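**Student:** What shape does this take:
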Amino acid sequence: MSEKREEAVVANKKVVLKHYITGFPKESDMEVLTTGTVRLKVAEGSPAVLVKNLYLSCDPYMRKRMSKHEEPSFVSDFTPGEVLTGFGVAKVVDSNHPNFKEGDYVWGPTGWEEYSLITSPENLFKIKYTDVPPSYYTGLLGMPGFTAYIGFFEICKPKKGEYVFISAASGAVGQLVGQYAKLMGCYVVGSAGSDEKVSLLKNKFGFDDAFNYKQETDLNAALKRRFPDGIDIYFENVGGAMLDAVLLNMRIHGRIAACGMISQYNLEKPEGVHNLMFVVSKRIRIEGFIVFDHYHKYSEFVEFTVPRVKDGRITYVEDVVEGLENAPAALVGLFYGLNVGKQLVAVAHE
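**Tutor:** All right, here's what the predicted structure looks like:
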């Protein structure tokens, strides 16, 4: 049996970047290849882990990796012709690493392909709770959920009764930030890009209010109507005009957690922010953060969140696309607001 395993080689469908891009990404910027193969055995002496990918996460930060940058970022640019990488949920096929064995379920960085050889398994997390949907580890219990936890609790340091605003609030991160804020006894408002998403925020996630920013001609006025006394905490996912309007409405000693700025990712010349003087006059603290810096708190996050998922105090919405061949369309759709909830791709079902 083991000798047959050593010789087994299977096809390995994958998604590659065809070329560096500018502007909004297109499906044609990526290519699905069916010509690759993979050996279902880790080489003797290698500490790598071979996994079968089950779910892949579509995340906005991946867009920035599709362009060539002169200045280094916290993640490297993709290389045209090579497989895309991101976060995913997988099952271990073979391993020489002491922390992982065949049959384990894991989440972490992986390739956009059917099988991946993980050469840096120290970045993988073994899935402890298998009685929740495994797809949750692309979102709610994976990198986006952990981002929400760190950004809200560690960066914003909320207090009961504070006024909280979240942009892109129905997305993978925002929907959880809002629910954390409600658990803390805060007043919570979110913005989203469709009436369907606004309804989700109010009726499923328990936000006190929400609005469709595409229907607002004056974002400053829209915020003033919902926060007549101002905003204590802003969870920033959008940037640009929304950030400018928020600065006008922040309270003294307000806090802004800068998680992402999706409105700027596809612009060749990013929009300027004109109201930064209010950071001084209102003594606002703005702090950007990268969740990778906080991995030592992942267990704390899971132990806090999972019980609240199981008893129904936290819920989550996923937008699942079936098949690796549909992954490019799913990723592109993020930047047109086509997803409702966490966007992920189901590569295989266990």
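**Student:** contacts and neighbour counts: CA atoms only from here.
**Tutor:** OK.
**Student:** All the strands of the stretch 1-150 of the chain, in order from the start?
**Tutor:** Using DSSP state E, counting those that start in this stretch, the strands of the stretch 1-150 of the chain run over 9-11, 14-17, 30-33, 37-39, 49-57, 85-95, 105-111, 115-118, 125-126.
**Student:** Need the ones you listed in CSV (columns: distance to Ala148 and mean neighbour count).
**Tutor:** Converted to CSV, the strands of the stretch 1-150 of the chain look like this (distance: least, C-alpha to C-alpha, whole Å; neighbours: other C-alpha atoms under 10 Å):
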stretch, distance to Ala148, mean neighbour count
strand 9-11, 37, 13
strand 14-17, 28, 23
strand 30-33, 29, 18
strand 37-39, 36, 16
strand 49-57, 16, 27
strand 85-95, 16, 24
strand 105-111, 17, 24
strand 115-118, 26, 23
strand 125-126, 18, 18
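**Student:** For the comparison step, fold the sequence that follows:
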Amino acid sequence: MTVNQQILLDNRPTGEAVESNFKLVQSPLPTLEDGQVLVRHHFLSLDPYMRGRMNESKSYAVPQPLGEVMLGGTVGEVVESRHPKYQAGDKVVGMGGWQEYSAVDANVPGALRKVDTTHVPLSYYLGAVGMPGVTAWYGLVKIINPKAGETVVISAATGAVGSAFVALAKARGCRVVGIAGGPEKCSYAVSELGFDACIDYREHTDVKTMAKALKDACPDGIDGYFENVGGYIFDAVLLRTNAFARIALCGMIAGYDGQPMPLANPALILVNRLKLEGFIVSEHMEVWADALTELGTLVATGKLRPRESISQGIASAPAAFLGLLKGKNFGKQLVKLI
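**Tutor:** The predicted model follows:
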């Protein structure tokens, strides 16, 4: 191959993101300079945070530049190296973006990392044993910090973060309740992932019915909540929180298209003396080694068996990404590039 297919952000969304926001182009393979490594990507990660970066408005991350390759995590194989620490054939994880190949400056700390695929499949380094898994670990361990016997809840329960969260929380002796969309996902959450209960938000479409479902699933109240969605689900959870409950605020996918998301009962934060902390996992690199060690062990011992949704080919990435934002994926959303 002498051509690199890439997907650029062509224009910014107005409201809901659409496929025409993206553009597929071809470019010649880059010529390597000293210190660089050429990586052929095997899998591309699609993640909800990417939607926020498509906007120009202020956020925790710099907006995705127009006319440039969409940013994103990748795993793949070194095909050429001009760096002494990397050889052709090495399996690596990095931020190669929405393209088939990337030239990486391997001298930049954290730009590239070798991975061992003996016990952990390569694709898992974009999910359970990658950024989503560490996200689950940080929110649970550093913010919720549960005691054995406590009840913890997570929205988007069957995604990459949720599947890691339940394994980590069960290892700490928690009762774990998920919220997911549709009976198939909820059945999978309980029977395969190990949730004690899972609530179908498509059956409980307002605060009152969701709060009732949470009361039934969490008879002792909620001690910890991992928030990925926002909106009425957050309102319902707040109604069921115990005193001194902890909330790890990771994502607000219900508001990614720009809608405001006011809280119905913010006084509950005071009444229940809640701890509410937002976090960005890339700002906590000091925990990654510990988190990845535990997550890798859970995978290797069969206690974490995440599911993946895989679309084929770089051209499929925009449609797969938009489907992810609507919950059409089942497990970690990836694009297979080989």
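**Student:** quick one on the thing from earlier: distance to Leu331 of the first structure for the strands of the stretch 1-150 of the first structure - can I get that in TSV?
**Tutor:** TSV is the format used below for the strands of the stretch 1-150 of the first structure (distance: least, C-alpha to C-alpha, whole Å):
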stretch	distance to Leu331 of the first structure
strand 9-11	24
strand 14-17	12
strand 30-33	10
strand 37-39	24
strand 49-57	9
strand 85-95	11
strand 105-111	14
strand 115-118	20
strand 125-126	24
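**Student:** Figure out which of those is closest to Tyr234 of the first structure.
**Tutor:** Taking C-alpha to C-alpha, strand 49-57 is the member of these nearest to Tyr234 of the first structure, at 24.9 Å.
**Student:** average offset between that closest one and the second structure?
**Tutor:** Following the fit onto the second structure, the mean deviation recorded for strand 49-57 of the first structure is 1.1 Å by mean C-alpha distance after the TM-score superposition for the first structure.
**Student:** and of the strands of the stretch 1-150 of the first structure, who's closest to Val177 of the first structure?
**Tutor:** Relative to Val177 of the first structure, the nearest member of the strands of the stretch 1-150 of the first structure by C-alpha to C-alpha is strand 49-57, separated by 18.4 Å.
**Student:** In the second structure, what stretch matches the closest one?
**Tutor:** Strand 49-57 of the first structure corresponds to residues 37-45 in the second structure, going by TM-score structural alignment.
**Student:** Go through the strands of the stretch 1-150 of the first structure and name the closest to Leu200 of the first structure.
**Tutor:** strand 49-57 (21.0 Å).
**Student:** The closest one - contacts with which helices or strands?
**Tutor:** Identification of packing neighbours for strand 49-57 of the first structure by 3 or more C-alpha pairs under 8 Å, 6 or more residues apart in numbering; DSSP states H and E yields strand 85-95, strand 115-118, strand 342-346.
**Student:** re earlier: minimum distance to Gly323 of the first structure: which of the strands of the stretch 1-150 of the first structure has it?
**Tutor:** Among those, strand 49-57 sits nearest to Gly323 of the first structure (C-alpha to C-alpha), with 9.5 Å.
**Student:** any idea of the angle that closest one forms with strand 342-346?
**Tutor:** Between strand 49-57 of the first structure and strand 342-346, the angle comes out at 130 degrees (axes from the mean of the first three to the mean of the last three C-alpha atoms, to 10 degrees).
**Student:** How about residues contacting strand 49-57 of the first structure?
**Tutor:** In this structure, residues lying in contact with strand 49-57 of the first structure by C-alpha atoms under 8 Å, 6 or more residues apart in numbering are 40-42, 86-97, 100, 110, 112-119, 121, 135, 138-139, 343-350.
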